[in-house]
Each structure stands twice: as structure tokens, then as C-alpha cells.
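Asks: Below is the structure, and that's it, no one-letter string:
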């Protein structure tokens, strides 16, 4: 790893966050090169154990976690909370910042050459490690992700809009390409894992039924369904093209609160989405107002274009007889 600044000269990064952001950029750049080599870089998708929450770890998960933790020492980060760690790690006792990270999101897709990524957020550090992260998401001061795909890109917010960078392979720099990324409001796409339909609550099923009914249903419009199973890839598509992402709670054991982690995944993505003029909820409640009960707490997650997220919330407010009706009789949403 080189100490060279990984950003183009016009990168508008706050001075107090620059050391940490430069470390994240350097590791992201190195990981992008490593991932691009695929099998030539070794068995990146090999199972090497389980993480703190019982999910299978891949070799690249551990590699990424180790690299970020090492690079962030001495950058002002006191507390480091990773999805791959059992507990919060103290990197710098004099640091004033706390960083939460999913070092390698979407690792189940490593061997399929589908876009994967890194998700991170930065907060003010408290006197103790874990309590620094058990606070509402609106207290984040920065959030972002790196997507390792056909282009390696970094999307980040410092609380005043969303910046979009692409890794220039010629210079090795993350180069600013959009200083204020916003979500298109109009889109005919939604993303959900439809194989779990039978497990969803009635409002979610009703919403999806009405989308699938197309131009003949109450929405009077044809929709396209997407599902990549990589949160970073789903987020990036919505930031670029608009639409809706849903990972609701369901009635399977262990899914009562969804499956995505609030601290490492949902809170930082929610901050990005809101800064891009979108909406992010758990289907009824704003994600950034929620306080995680534990470091690895999970939450249902619905985000995307504002009117689409609001419509999902409205379905949860419908009276029972309206939710249970056939789509042709769900009068409130006939357009």
C-alpha cells in the first residue's frame, strides 16, 4: 500500500476527516485491484469461519477487515466497529472519531463476478466504544460506500449532498465526477427477494401484488423487478436510476427484524439516500431516527425514491379490509 493521496485535487473532503478518508481510499483502491484479478489473486471466496453474527466469512471479508483496521490507525479514529469483529476495537486513544464498517458487503457474490462493496460511516467518538455506535443514525457526520464493479466508484456524503468518485485506472486516483448526486423520482423498478413472498406481512405482499399487476392493476403501470443480493450494488442502481429497495421483516425464524445490520449497513446507506433527496425507513419509521439496541442489531430496510417509500408506508397504514382485498378492489391505490 502506498501513502499517496488517493483522491483528485478537487475532492471536497473536510480537513478533520481527510486522514481517515485517505486511508479508506487507499485500501479501497488496493482492494479494487485485488478483486479485479479474481482467481489469480487466490481463493477470495473461500470460507474461513463465521463472523460475530454467525454469518459465514469469506477470505476476502477477513482480508478487507484487516486492511481497513491497519490503515485507519493514526488517522483520528478512536473506535473501530466492524461487521467482522465481535467487539469494538480501540485504534487511537487520542482519536475523536468512531468508524463503523462493513468491510466487504455482498461477499456471497465474490465468485460470480457481481459488484460487491465496502460500506462505512463516521461519528463523533464517545468515552466508550460500543455506546459510541448505539445512537441514532442522524448523528453520523459522514457515510459512504465503495463499489467494486466494472468501474470502482466511491459515493460519500459529509452531510451536505452526495459526492460521486470514479477510480481512474490511469492515475490511480478517485476522481470527482458528480458533486451533488440526487435520486431520480420517476422509476419503474423495485428490488426485493420475491422467493420470500409467502413469509412477508400482508402490507408488503399487497404492495408487491399491485406492482406485479402492472398496467391492469391499481397502479396502472408496468414495473420491472431487480434483485442483485448485494446492498451496495442495489444502492448504486437506485442512486443512479431511482426506484425502490425492500428487505422487510418476515415470519421466518431470525427474520423478525429483517437481516441487514443497522450500524454497518442501514444507517450509512440511509444517510446517503436522504442526502440524495430520497427516503429510508423500516417500512414505517425513519431509519436515521432509530437507535440500535446492540452493535449487530438488525432492521427491516426500505429505501429509494421518496414517493415510492412513502407509498410502502401508506400500505402499512391501510385498514385490514383494504390490505386483504384483491388488488382490483384496493381503491385507495387505484390511479
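Replies: The structure has been received and is ready for your questions. Keep in mind it's a predicted model, so treat the numbers as computed, not measured.
Asks: make it CA atoms for all contacts and neighbour counts henceforth
Replies: Fine.
Asks: got a list of what residue 323 touches?
Replies: 202-203, 206, 315, 330 (Cα atoms under 8 Å, 6 or more residues apart in numbering).
Asks: Can you list which of those are found in helices?
Replies: 202-203, 206, 315 (DSSP state H).
Asks: and those as CSV, adding neighbour count and distance to residue 94?
Replies: Converted to CSV, the ones in helices among the contacts of residue 323 look like this (neighbours: other Cα atoms under 10 Å; distance: Cα to Cα, whole Å):
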residue, neighbour count, distance to residue 94
202, 16, 50
203, 22, 48
206, 22, 52
315, 22, 48
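Asks: Relative to residue 7, which of those residues is nearest.
Replies: Proximity of the ones in helices among the contacts of residue 323 to residue 7 (Cα to Cα) peaks at residue 315, which lies at 43.7 Å.
Asks: Not counting sequence-adjacent ones, nearest residue to the closest one?
Replies: residue 203 (5.4 Å; Cα to Cα, 6 or more residues apart in numbering).
Asks: Was I right to think that neighbour contacts residue 321?
Replies: No - counting by Cα atoms under 8 Å, residue 203 stays clear of residue 321, with 11.2 Å between them.
Asks: Could you report the neighbour count for residue 227?
Replies: By other Cα atoms under 10 Å, the residues close to residue 227 number 15.
Asks: between residue 203 and residue 321, what contacts are shared?
Replies: By Cα under 8 Å, 6+ apart, no residue touches both residue 203 and residue 321.
Asks: Just want the most central residue of this structure.
Replies: residue 269 (4.0 Å; Cα atoms, centre = their mean).
Asks: here comes the other one, which I'd like you to weigh against the first:
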């Protein structure tokens, strides 16, 4: 069976996917190959462990967080079609090329707490249209509906690129021999119903009443009148949890909780929630904070946090109904 490469797939797309945008996506995908090679070397390359300082989010960075971030910054800031970059790991945006048509936002290494135990991690990216010839910080503050492309690379038993350019969701697998991404799944769909959920249950005592109610019903399953029992899964890497949903449906929740009431949510709107919401909605699923559609949120700051409820539409709709 002959598989199309990523470049061949992008060349066939219409609409928002200009040759310039295709070139930006290819550059991100190529840079993720370099990140993948560093991950494969692991302890042999001395990239495991803590970097012994915190990022803008107040989280302890891993060595590979910094390495991955540098790879992406270095590759994209010189790209002729990129006007500016924003990373979860950096306080401020990084200017790139004057008259660059696109802005790129990314989480360079999602789930980095998994690195030292050799579990899956990923890179998440979002691409927005540039608003001005010279990029300003406020140019990044666009609602998720403005994204022209979004995706992630999952570094797992096989390395995969999952992508949307607004015409559905597709998945590519990286061939370790040729170092080419080959299209392996088209028209990915998330079933409206599911029997799987993912949530960090250690925070249960801090959840609001609607989420307490919903998770209790899932745990009780048939005995709560749901008509079926549910299984819980938790990867501690959003890329891994979303990938599972795209493969076999499910719902992922990182809701608002009272553990730190000053934070509106745990996940970042621009680097995690928006790109994942675009992917899930393009696959027929839904995404909400519990109260509003995530893609409709008008950002007010670059590192804004939001609650996230995402996945199979009927379950997401039920969680939203409980918040009314």
C-alpha cells in the first residue's frame, strides 16, 4: 500500500492551506523529528532530569522542555512566513519576520513529567493569521475560531503527527527509517457516546458540584441509571489523553477546582485548549469550559488558563448541562 507523505498531503489541500502555511507546518513537523531523536537517546544524551528552574507558569522545567523549546524557536523565528512565536515556556512572545503571514504558538513538550519514566510526551501547536506587518503581543490574542491549523506530535511507541487545517483530522506516522511522515489515518471521527473518561481523581475534593455529580455518576455506572459502566484512563499528558479520544472516543476533564482558587483553570488556552479543541471539533466532538465553548473565548493574556471538558459530544454536553 502506497502512503502519501505529509508534504504530498498538504499540496493537495485547498482553502486556508496556502503554500506558505504548508511550509510552516512542514517546518514544525521537521523540528519535531529532532525532538524525537533527542527523546530516543534519553539518558545517553544527558537530557533527562530537572533543569532546576521554573517556567513562566511556576512549574519546574525539565532539561528537554528547554531543549525542545529552543529547537522550535530557532527553526521558526527565521522562517520567512512566521511573524512571531509564543511558547508556554517563555514569558513574552518572540518576534520573527516582518510581514510573516502566520503566528505560531506551542507547548514544546506536553507531559514532560513523563520523560524520566519513559512514558509518552508530545508537542502541541496552534497557527493563527498574523494581523500586522510587525507583530505585537496583542496580535496573539485571537479566539480559537481564528486558527488556520492546529495539531500535535505524539512521541510514543511510534511517533505520530495529528493535524487539522480546517478540513477534518488526519494522522501521520513517522517512518524511523526514511524519517518521512506518512498519512496513515484519514477522516478521524470521535463517537458521540463513550464509556471512557480521563480526569485527575486526586483533585476530587476540590471540584465544583457539577463535576462532582458527573464523575460520581460515571463511577456508579449502571447503578446510577447510566445504562452502562465506565472505565477511567489518565496518562498525565494531554497529548496522550486526546490521542486516545481520537482513536476510540472518550471524555477528558481538567475542570476548575478550588485547590488554587486564584487560577481559572489548569490548562493554557492558547497553547493547549485551543489547538486541542480545534482538533476535537473537527473530528465531530465538543469542547467547553463547562460553561462556554472554548473556541469562542476571547483571550485577554498570552498565558491565560481555562477549565477544559473535551471529547465525545454527548458527554461534553451533559457536563455543560450540569453547570447551567
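Replies: That came in fine, so what should we check first? Since we're looking at a predicted model, the values are computed, not measured.
Asks: about what we covered before: check contacts around the aligned partner of the residue nearest to residue 315 of structure 1 in structure 2.
Replies: Using TM-score structural alignment, the equivalent of residue 203 of structure 1 in structure 2 is residue 210. Counting by Cα under 8 Å, 6+ apart, residue 210 of structure 2 touches 319, 322-323.
Asks: next one: residue 247 of structure 1
Replies: Counting by Cα under 8 Å, 6+ apart, residue 247 of structure 1 has contacts 192-193, 258-260, 300-302.
Asks: so which of the residues you listed persist in structure 2?
Replies: Among those, the ones still in contact in structure 2 (both residues aligned by TM-score structural alignment, their matches' Cα atoms under 8 Å) are 192-193, 258-260, 300-302.
Asks: returning to that earlier point: out of the contacts of residue 323 of structure 1, which comes closest to residue 231 of structure 1?
Replies: For the contacts of residue 323 of structure 1, the nearest to residue 231 of structure 1 is residue 203 (22.7 Å; Cα to Cα).
Asks: mind listing the helices for the stretch 201-324 of structure 2?
Replies: 209-220, 238-248, 274-282, 313-323 (DSSP state H, counting those that start in this stretch).
Asks: Next, the angle from the third one to helix 313-323.
Replies: Between the axis of helix 274-282 of structure 2 and that of helix 313-323 there is an angle of 120 degrees, by axes from the mean of the first three to the mean of the last three Cα atoms, to 10 degrees.
Asks: So which residues make contact with helix 274-282 of structure 2?
Replies: 124-126, 144-145, 147, 149-151, 163-164, 166-169, 190, 242, 246, 286-287, 294-295, 310-311.
Asks: residue contacts, the aligned partner of residue 221 of structure 2 in structure 1?
Replies: Under the alignment (TM-score structural alignment), residue 221 of structure 2 maps onto residue 214 of structure 1. Going by Cα under 8 Å, 6+ apart, residue 214 of structure 1 touches 220-223.
Asks: at 10 Å instead, please
Replies: 220-224 (Cα atoms under 10 Å, 6 or more residues apart in numbering).
Asks: cool, and residue 246 of structure 1?
Replies: 190-193, 204, 227, 281-283, 300-304, 309, 312.
Asks: element containing residue 143 of structure 1?
Replies: Residue 143 of structure 1 belongs to strand 142-148 when assigned by DSSP states H and E.
Asks: buried stuff in stretch 116-131 of structure 2?
Replies: 119-131 (16 or more other Cα atoms under 10 Å).
Asks: Structure 1: matching residues for that one?
Replies: Going by TM-score structural alignment: stretch 116-131 of structure 2 matches residues 111-126.
Asks: quick one on the thing from earlier: could you measure the match of residue 203 of structure 1 against residue 290 of structure 2, distance?
Replies: Look at residue 210 of structure 2 and residue 290 of structure 2: by Cα to Cα, to the nearest Å, they are 9 Å apart.
Asks: Now for those two: what residues contact both?
Replies: With Cα under 10 Å, 6+ apart as the test, residue 210 of structure 2 and residue 290 both reach 318-324.
Asks: ok, for the alignment partner in structure 1 of residue 153 of structure 2, nearest residue in space, not its chain neighbours?
Replies: Aligning on TM-score structural alignment places residue 153 of structure 2 opposite residue 146 in structure 1. Nearest residue to residue 146 of structure 1, sequence neighbours excluded (Cα to Cα, 6+ apart): residue 154, at 4.3 Å.
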